[in-house]
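Peer 1: using only what follows, build the 3D model:
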Amino acid sequence: MLFISAVRASRVLHHCMLQSVMRAPMCFFDTTPMGRTLNRFGKDIDVVDIQIPLNFNGGIDCLLQVLSSIIIISVTNPVFIAAAIPIGLIYLFIQKLYIGSSRQLKRIESVTRSPIYNHFSETLNGTSTIRAFCAQEFFIGQSNVKVDLNQNTFFCPY
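Peer 2: Down below sits the predicted model:
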């Protein structure tokens, strides 16, 4: 049911997004790079198709495992409850810090992903010109720089 619902939601989301883009005024296409539009379509559909169902399924599994473990440990060793409460409070504090940092990293990743799609789209449109001037290595290098910048949000470069 979860995956069927995800496919249905993805279909509805894609249809609504496509309708919105097709009905957008021409000034939208003049001011918005093609890479940004492709980025939004690709990322949103990826999230609905893949990430939400897997995260939901993993979250339910993890929740059930943690609850069953806590119940079993609490029944066999009641002193555990006294130690679990302060640890839980510390966990909540750390979680608040993590959520803010994670949100900022996702914003940075999204901002640095759009130039990759834009550069790729422009490169495909200008392939014959790039070959005519033997500038393949230059464009490959530019693409690598943009991908490296995007990956810095996931991996520390040092």
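Peer 1: going by C-alpha atoms from here, please, whenever you check contacts or count neighbours.
Peer 2: OK.
Peer 1: any idea how far Thr112 is from Thr153?
Peer 2: 9 Å (C-alpha to C-alpha, to the nearest Å).
Peer 1: just Cys27 next, same as before
Peer 2: The value you get for Cys27 to Thr112, if C-alpha to C-alpha is used, is 23 Å.
Peer 1: who has more neighbours out of the two?
Peer 2: With neighbours defined as other C-alpha atoms under 10 Å, Cys27 and Thr112 compare such that Thr112 has more, 19 against 8.
Peer 1: one more sequence to fold, the one below, so I can look at both together:
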Amino acid sequence: ETGDTGLRPYLLYLNQNKGYLYFSIASLAHLTFVIGQVSQNTWMASGVDNALVSTPKLIVVYLIIGLCSTFFLLVRSLAAVTLGMESSKSLFTQLLNSLFRAPMSFYDSTPIGRILSRVSSDLSIVDLDVPFSLLLAVGATTNACANLVVLAAITWQVVFVSIPVIYLALRLQRYYFATAKALMRINGTTKSLVANHLAESVAGAMVIRAFEEEDRFFAKNLDLTDTNASPFF
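Peer 2: Model (predicted):
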């Protein structure tokens, strides 16, 4: 399996149980948090040398901005957790309905390891990795843009340095994406083989012991495990 699926899986994920709403709330909360951080630094830098701003006022305003930023950071975290929970519930319900209503021909033609891989490791990725990875990408992009704007406002010459750096980062990103997607596909394919072999070994444990084939099945399991672990080494 090759190719790039683009943003379609992420849009499908956000389309579950008001995912767009929670994602928008989290993104806006993080943007407000970044603006608060910039405002904090700007206020402190401009107020320290300003004789018209007293020390208590400087500290109070700084603390108020910090507390507001912390509140929006909390909102972002809660929205991210809610996004993950609601989307995972919806996807898990759809998966169970599909499995329970699938015809017997589906189970005859589909290895049990592939099904176990979908309902275990793949759902774990959907539950834990996808929502936080989405918000991490949005947060990193927002932070980078904010830092670039601040640097450009203070030292505009940095724009000429930023353009080739951004271009180089995009080129490296494309190279990394192609490699990472290939490794993830290999991991998913080989992991289903491990789960399928384990399920068959458990189901036929009595026959395996009767014919004293434990060592062969154990060696086969180790070989499949090594193959599955190879993309990570």
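Peer 1: any idea which helix or strand carries the spatially most central residue of structure 2?
Peer 2: Nearest to the mean C-alpha position of structure 2, by C-alpha atoms, centre = their mean, lies Ser133 at 2.4 Å. For Ser133 of structure 2, the host element (DSSP states H and E) is helix 130-154.
Peer 1: okay, and that helix goes to which residues in structure 1?
Peer 2: Mapped onto structure 1 using TM-score structural alignment, helix 130-154 of structure 2 covers residues 52-76.
Peer 1: contacts for that stretch, please.
Peer 2: By C-alpha atoms under 8 Å, 6 or more residues apart in numbering, the list of residues contacting stretch 52-76 of structure 1 from outside reads Leu2, Phe3, Ala6, Phe80, Ile81.
Peer 1: what's the neighbour count on the closest residue to the last one other than its chain neighbours?
Peer 2: Just to be clear, that refers to Ile81 of structure 1. Take Ile81 of structure 1 and drop its neighbours on the chain: the residue closest to it by C-alpha to C-alpha, 6 or more residues apart in numbering is Ser74, 6.3 Å away. If you count neighbours by other C-alpha under 10 Å, Ser74 of structure 1 ends up with 15.
Peer 1: what do you get for Cys145 of structure 2?
Peer 2: Here the count is done by other C-alpha under 10 Å, and Cys145 of structure 2 has 12 residues near it.
Peer 1: for it, give its distance to Phe217 of structure 2.
Peer 2: 54 Å.
Peer 1: what ranges does structure 2 have for its helices?
Peer 2: Secondary structure of structure 2 (DSSP state H): helices at 8-14, 19-48, 55-100, 104-109, 112-117, 123-124, 130-154, 158-203, 205-210, 214-229.
Peer 1: state the distance from the closest residue to Ser77 of structure 2 other than its chain neighbours to Lys191 of structure 2.
Peer 2: Leaving aside its sequence neighbours, Ser77 of structure 2 sits nearest to Ala26 (C-alpha to C-alpha, 6+ apart; 7.3 Å). Using C-alpha to C-alpha, Ala26 of structure 2 is found at 33 Å from Lys191 of structure 2.
Peer 1: between those two, which is the more surrounded one?
Peer 2: Between Ala26 of structure 2 and Lys191, counted using other C-alpha under 10 Å, Ala26 has the larger neighbour count: 27 against 22.
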